[in-house]
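using only what follows, build the 3D model:
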Amino acid sequence: MNASPPAPIRNPWSVVLSCFLGLLFCISPFFQYSSGVILAPMAREFGWSHGQFAMAPALASLTVALLAPFVGWWIDRRGARIVALTGSIAMPLAIMSFGLIPADFRIFILVAVLVGIFGAATLPSVYLYSLPKFFDRRLGLAISLGVIGLGVGQIVMPQLSAAVVGSYGWRGAWIVMGGIILLAGVANAALLVPRRNAAPVSAGAEAAPLDGMLFGEVLRTPGYWMLALAFFLIAMVTNGTAVHLVGVLETRGLSPQQTVIALSAIGIGSITARLASGVLIDWFGVRFPAILFLGGQALGCVLLGLNFGSATAILGVMLIGGGLGAESDIMPYVLRRKFGMRAFGRVNSFSFSALAMGSTIGPTAVGFSADWTGGYSTVLLGFAVAAVVAIALICLLAPPHLRTRGPRPDTASPMAVHPANN
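The predicted structure is shown next:
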């Protein structure tokens, strides 16, 4: 049987829009970064500790980490659309079920695992998969514009969640927020996410060939595992602080209104870093934005850990968001340039396993540290050290051609530099 002809994409920027919307309503902005607004009153009503309620996003992240390699294989085999559509239906239904559970910790854990299982199909790697097919010279810019959806979600979701909790209580909030994510996610997956055989047809489109290393070759490369460690550390720092920001900021003397503003500040920092880092990567390579934004993340942990006051606490949250934004640009860009497109779906998804593992360990470490020590300072200062280690690893492993100052030519292969063709 002959293969079906490519499905034409006349405007490649519609692929960027699908990425933006997909990441706005994926598992990360709401469940990993904003669910604390709903989990906090839920835990108080049920009489659960910091460590217990932190297990929901932690276990969901662990489940995502375990399933991410399978999701990558699924994307490479069937394309991003069917994966995104499945996750956009199943994950919100699991989120909505939180509003129906009794005060039974076992059921709470079961639902959290279900959110992780279905949320794996909404990973950023699902929506980022198609971008390198349509962009090469402007890949950094395309990624940065697409992943802004995460930052917008981190601004909007806490505010919206707080408003819904105030109007409907925590049970109603789970159902309302799940319903919003369901409707928006399904519409995006069905209408905008490209099919597996989609191809650019406009004159301005930039198609990248399926070059690079096989998946097994990537896994046998020591540099890949060092990069994965860097991504793990960044996610541990960002998610560990994000899930517990309500508790951290309360101990710093912020009012509930200031706390909600601070929760949105992580999204502001993330958007700023994503916009800036994409341009900076295209011009200077990954070292400079890694030092700038991940160094800011380390400083943010210090500001929160040493408690200099409410204003510096909000600044610290924004700096931590900046680290998150830069990481979202750096990871897929480096993986594409260093290892190519041949197994990009699996490599990118496998790398998100490292992010998910960091997202699992970070919140759990902060929660139990707060229970044991009665505060957050020790773990936050430890996170600052972890961020510095991540900077060193990324700078060490940046592909050589990404270090060139000024705008660089396109690369048809991650291992060589070729003249620009557009």
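
contacts and neighbour counts: CA atoms only from here.
Fine.

what are the buried residues along the helix or strand R81 falls within?
Assessed by DSSP states H and E, R81 sits inside helix 80-97. For helix 80-97, the buried set under the neighbour-count rule, 16 or more other C-alpha atoms under 10 Å, comprises 80-97.

next: stretch 307-323.
For stretch 307-323, a neighbour-count test (16+ other C-alpha under 10 Å) marks 307, 310, 313-323 as buried.

just name the closest of those residues to I38, please.
Of all the buried residues of stretch 307-323, I38 sits closest to V317, with 19.4 Å by C-alpha to C-alpha.

how about the helices in the stretch 151-300 of the chain?
215-219, 222-243, 245-251, 256-284, 287-289, 295-306 (DSSP state H, counting those that start in this stretch).

please generate a structure for the following sequence too, so the two can be compared:
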Amino acid sequence: MGHGRILSQCGCPATGGPGSRCRRIVVVTQTVSAPRRQIPRIHRAWWVAVVAFVALVGAAGFRATPSVMIDPFRDEFGWSHGTISFAISVNIMLYGLTSPFAAALMERFGMRRVVAAALTLVAVGSGLTVFMTASWQLVLCWGLLVGLGTGSMALAFVATVTDRWFVARRGLVSGILTAGTATGQLVFLPLLAVLVSDHGWRPASLLVAGVALAAVPLVWFLLRDRPEDVGLRPYGADPAAPLEPRPVATGAGRRAITALTSAARTKAFWLLAGTFAICGASTNGLVGTHFVPAAHDHGMPVTTAAGLLAVIGIFDLVGTIASGWLTDRFDPRLLLGVYYALRGVSLMVLPLLLAGEVHPPMLFFIVFYGLDWVATVPPTIALCREHFGASGPIVFGWVLASHQIGAALVAFGAGLTRDAYGSYDMAWIAAGALCAMAAAMSLAIRRGTRRPPGVR
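Below is the predicted model of the structure:
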């Protein structure tokens, strides 16, 4: 508020004596109203979420690409399923192991710089793949470079965005962003399958490189690290709360390790890490990597199998958003128990459903499995936040690392199983049994002390 003051001296006779003049000061105060700050109709947090969603879509599509290239690599170079699966397992493992350090780097350097660098790394790795002539080059390009790049845009990125930019609707936003992984499969897999079938795998690799580079300007100009940087509060925060810029974090590596050593002293961390390792084994490691070649073993065209995997992505979009909504309202431990139990049953039935053509029971499996694909992520993020507070995003990064370790082991092991027995049947059944174990472990997790409001 602005104030103007007008001072005048009165000239009336004074009562204090002859010839004296009144010395009263008349003060006239004029108040000038400052213009009100325009509050945008759409909070900027939602625009940050949109950019994060686009980056996650790209990361998922880049990681899903090798599933349609296993047979072309084998046909052109003569590599075994085990050799190709090893490169994919390196990609999957680095995706997880990079995640907690990426979350800490985002604390130190900001989300914008880390995600832009990650997209550039993916483009370089995918582009160099077209020149490879030996299997170690596949491990270097698609395993190491693409793995590091996509790992820097892993689901710990989801936890970081929701923790910084949202107070209300955290579960819902976690579900939407996590569903970006499914959308990546939906967008990329059918197109890549057609490219690989009609033109070979090299155009598909170049497409991935081009899309990654195209996303860099979007991230650089639209993504912001914290709402305080642009004079805002997180979405749903108390309007009366003061804006207090957070100090710049230092020692990203030390921060990640400290969060791990502290969390590792708790039972909750090991239960969350164990269940999420089984989640990775049963999704990215097995179905995401080997469903297409397994269906092809039964006579199904690669393009059809890739289309079914993309349909899983469609229903995962619905299931994960719904899971985020449920996580805001119900006990996340119970949700995890239900999700893992249902997933285990569906995997044990899958060997009976694989055939050369798509039939109704297979479509039912695709819909059912899609709804459950990564519905486990919002409850897991919520439990990390409950138990570990401000360190929740980094701890979730380590939990995600266990997810990818489980995925990597099963991706490699399933390839060896296929080489040894000529079938994936044992891999499906073993994964179903692991999911039953994960359901029991989920129910053994105790509730944390930082339970979000509104959760039963």
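
can you tell me the number of residues neighbouring the aligned residue in structure 1 for V48 of structure 2?
Alignment note (TM-score structural alignment): V48 of structure 2 maps to V15 of structure 1. The local packing of V15 of structure 1 (other C-alpha atoms under 10 Å) involves 21 other residues.

the helix or strand where V15 of structure 1 lies against structure 2, how far on average?
In this assignment (DSSP H and E), V15 of structure 1 forms part of helix 13-24. Comparison of helix 13-24 of structure 1 with structure 2 after fitting gives an average deviation of 1.4 Å (mean C-alpha distance after the TM-score superposition for structure 1).

report the buried residues of that helix.
By neighbour count on 16+ other C-alpha under 10 Å, the buried set for helix 13-24 of structure 1 is W13, V15, V16, L17, S18, C19, F20, L21, G22, L23, L24.

what do you get for stretch 290-299 of structure 2?
H290, F291, V292, P293, A294, A295, H296, D297.

hang on, the earlier thing: structure 2: matching residues for the helix holding R81 of structure 1?
Under TM-score structural alignment, the counterpart of helix 80-97 of structure 1 in structure 2 spans residues 111-128.

so how far is that stretch off the chain centroid?
With C-alpha atoms, centre = their mean, to the nearest Å as the basis, stretch 111-128 of structure 2 stands 16 Å off its chain's centre.

that one vs structure 1, mean deviation?
Looks like 1.2 Å for stretch 111-128 of structure 2 (mean C-alpha distance after the TM-score superposition for structure 1).

what about the equivalent of L97 of structure 2 over in structure 1, how many residues nearby?
Using TM-score structural alignment to pair residues, one finds that L97 of structure 2 aligns to L66 in structure 1. Counted by other C-alpha under 10 Å, the residues lying close to L66 of structure 1 total 19.

M426 of structure 2 too?
Neighbours around M426 of structure 2, by other C-alpha under 10 Å: 14.

for R5 of structure 2, same thing?
The tally of other residues near R5 of structure 2 (other C-alpha under 10 Å) stands at 9.

ok so, going back, and the nearest residue to the match of L97 of structure 2 once chain neighbours are set aside, how far from S18 of structure 1?
Nearest residue to L66 of structure 1, sequence neighbours excluded (C-alpha to C-alpha, 6 or more residues apart in numbering): S353, at 6.6 Å. As judged by C-alpha to C-alpha, to the nearest Å, S353 of structure 1 and S18 of structure 1 stand 22 Å apart.

and V287 of structure 2, what is it in contact with?
By C-alpha atoms under 8 Å, 6 or more residues apart in numbering, the contact set of V287 of structure 2 is empty.

which one in structure 1 is aligned with it?
Correspondence of V287 of structure 2 to structure 1, assessed by TM-score structural alignment: T241.

correct me, but L271 of structure 2 touches L443?
No: L271 of structure 2 is beyond contact range of L443, at 9.5 Å (criterion: C-alpha atoms under 8 Å).

out of these two, which sits in the busier spot?
In this view L271 of structure 2 and L443 are compared by other C-alpha under 10 Å, and L271 has more residues nearby, 20 against 16.

would you mind finding the match for that one in structure 1?
Checking TM-score structural alignment: L271 of structure 2 goes with M226.

dump the residue contacts of that match.
Contacts of M226 of structure 1 by C-alpha under 8 Å, 6+ apart are L393.

again with M55 of structure 1
Taking C-alpha under 8 Å, 6+ apart, we find M55 of structure 1 in contact with I109, P363, T364.

element containing the first one?
Element membership of I109 of structure 1 [criterion: DSSP H and E] is helix 105-119.
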